[in-house]
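Colleague: The sequence isn't on hand, but the structure is:
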């Protein structure tokens, strides 16, 4: 399944425009003069070697890192009263002995309720509805420490979608997930993008599914080295140079 890239004016979900963005830590430049335009309804992958600045760019977009330059959001239908960005961090790696259930985790995150207090029927149904978005209803009463990598990502994704955001950002969602789990997760992201008209930005070190699911790939090594359609970027001399492959692939 391949997707047509959106072009021209922004339609549907939130659009993101980054202009001349730079981030420094002390005297070290982590990102320099980054320019990126993400069209509405796209799935865009940020790729690059470790330390290239991918997670730093994510944190700048989220407002967690100071930067120079501009980051502009342009949701369809005019600016909302408050822009909502759903964020899925890198998997936290729950303790296998943790007694907290998925229901307890939702209660702590969505209602600030201590995990040891019971939840009502209405809240339980709300959590089931959240999990249904990621086909995860069966996870409701599972202990978080027993979840597989793919199940953890589904739970975190369900949390990020409540309330429904204008844009979804995921940091290494495929890390620690097996091949079957990666395909299932990307299928879900594609379904969510279409159903809720979301723009999705993700970082990844796995390139095997980019051409099938992503509209655009952005290669970063402290600056934007290449960007465009997945096949174009993955076969570029810039990609081969950054990953020391000695030629195009």
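Modeller: All right, it came through fine. Every value quoted in this text rests on a predicted model; they were computed, and no experiment measured them.
Colleague: hey, let's count contacts and neighbours off CA atoms from now on
Modeller: Will do.
Colleague: Let me see the contact set for the residue sitting nearest the centre point of the chain.
Modeller: Residue closest to the average C-alpha location in the chain (Cα atoms, centre = their mean): residue 170, at 1.8 Å. By Cα atoms under 8 Å, 6 or more residues apart in numbering, the residues touching residue 170 are 87, 88, 89, 90, 200, 201, 202, 203.
Colleague: what's the burial count for residue 72?
Modeller: 12 (other Cα atoms under 10 Å).
Colleague: Actually, residue 66.
Modeller: A count of nearby residues for residue 66, using other Cα under 10 Å, gives 13.
Colleague: what's near enough to touch residue 62?
Modeller: residue 85.
Colleague: what's the distance between it and residue 168?
Modeller: 11 Å (Cα to Cα, to the nearest Å).
Colleague: Need the residues touching each of the two.
Modeller: residue 85.
Colleague: thinking again about what came up before, how is the residue nearest to the centre of the chain assigned, secondary-structure-wise?
Modeller: strand (DSSP: H, G, I helix; E, B strand; the rest coil).
Colleague: Pasting the second one now:
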């Protein structure tokens, strides 16, 4: 079971002048962000604005210019950043024979999945229990609902207690109860794990309620700050139009609105279209 480790406030992720291009197409340019542990940062913006591309750059899945560093300002050391990642979706066949235990064992451990290990089984079950998914340990992956799979992937992503957790629209297509549970878990993670969380989201009301920092992306950073600051910016209204919202004690609610279509494509061959 995870032992609570309050965020120290010293660890940070720095992105300096990040740029991504595919051929002649510039997808991202001049991205500069500074994110501390114990915080939830939401990336918002129109479809095709470069949000998922930024996560892929952080993961090292695509080449980029600029630098991404993890620093410990308490003692000045630089160390390798541990990153957890939950994708928007996984393409799984309904008849996939692998169950949840097999999936996590194959990713997390150097141990043959066909040999059941009681110690590993219990460790995985405890990790799943943090996200109310321990009852799914023997379930076939292809039979899980979207919300169930999301909880399994979250359990896997945080088992190594990463310094940075990246979430690419992980609640797409999930009902309100599932959304409530998800964001409550994100609130729990940032309070009880020494990590920074970056989430791509189109759910502006949840972002307003839970995010510490909001970054509006449109090839570059067009607005960033707390939800109130970003939602009241001209850049926000150019993308989302006239959203209505009201804040009390810096916790807000915003009417859900759809991002306008992007004037350009940000996808590239062999990869899923940019979110």
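Modeller: Sure thing, it's come through. From a predicted model like this one, the values you see are computed outputs, not experimental measurements.
Colleague: Residue in the second structure paired with residue 99 of the first structure?
Modeller: When the second structure is aligned by TM-score structural alignment, the residue opposite residue 99 of the first structure is residue 97.
Colleague: same thing with residue 18 of the first structure?
Modeller: That one, residue 18 of the first structure, aligns with residue 15 by TM-score structural alignment.
Colleague: which non-adjacent residue is nearest that match?
Modeller: Leaving aside its sequence neighbours, residue 15 of the second structure sits nearest to residue 68 (Cα to Cα, 6 or more residues apart in numbering; 4.5 Å).
Colleague: Which of the helices or strands spans the one you found?
Modeller: strand 65-72 (DSSP states H and E).
Colleague: With residue 10 of the first structure instead?
Modeller: Here residue 10 of the first structure is assigned to no helix or strand, by DSSP H and E.
Colleague: residues near it, how many?
Modeller: The number of residues packed near residue 10 of the first structure is 18, by other Cα under 10 Å.
Colleague: hey, where'd the strands end up in the first structure?
Modeller: For the first structure, the strands defined by DSSP state E occupy 15-25, 28-38, 43-47, 68-74, 85-88, 167-171, 199-203, 216-220, 224-228.
Colleague: Which among those is found nearest to residue 117 of the first structure?
Modeller: When these are compared by Cα to Cα, strand 85-88 sits nearest residue 117 of the first structure, at 25.8 Å.
Colleague: Would you check the span in the second structure matched by that closest one?
Modeller: Under TM-score structural alignment, the match for strand 85-88 of the first structure is residues 83-86.
Colleague: Just the buried positions in the matching stretch, please.
Modeller: 83, 84, 85, 86 (16 or more other Cα atoms under 10 Å).
Colleague: ok, so what distance separates the last one from residue 55 of the second structure?
Modeller: Plainly put, residue 86 of the second structure is 11 Å away from residue 55 of the second structure if you go by Cα to Cα.
Colleague: Need the overlap of contacts for these two.
Modeller: Going by Cα under 8 Å, 6+ apart, residues that sit against residue 86 of the second structure and also against residue 55 are 166, 168.
Colleague: What count of nearby residues applies to the alignment partner in the second structure of residue 203 of the first structure?
Modeller: When the second structure is aligned by TM-score structural alignment, residue 203 of the first structure is paired with residue 200. Applying other Cα under 10 Å, we find 24 residues neighbouring residue 200 of the second structure.
Colleague: tell me the contacts of residue 200 of the second structure?
Modeller: Residue 200 of the second structure touches 42, 43, 44, 51, 52, 167, 168, 169, counting by Cα under 8 Å, 6+ apart.
Colleague: Tabulate these (JSON lines), appending distance to residue 36 of the second structure.
Modeller: Listed next are those as JSON lines, based on distance: Cα to Cα, whole Å:
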{"residue": "42", "distance to residue 36 of the second structure": "13"}
{"residue": "43", "distance to residue 36 of the second structure": "15"}
{"residue": "44", "distance to residue 36 of the second structure": "19"}
{"residue": "51", "distance to residue 36 of the second structure": "19"}
{"residue": "52", "distance to residue 36 of the second structure": "20"}
{"residue": "167", "distance to residue 36 of the second structure": "16"}
{"residue": "168", "distance to residue 36 of the second structure": "19"}
{"residue": "169", "distance to residue 36 of the second structure": "21"}
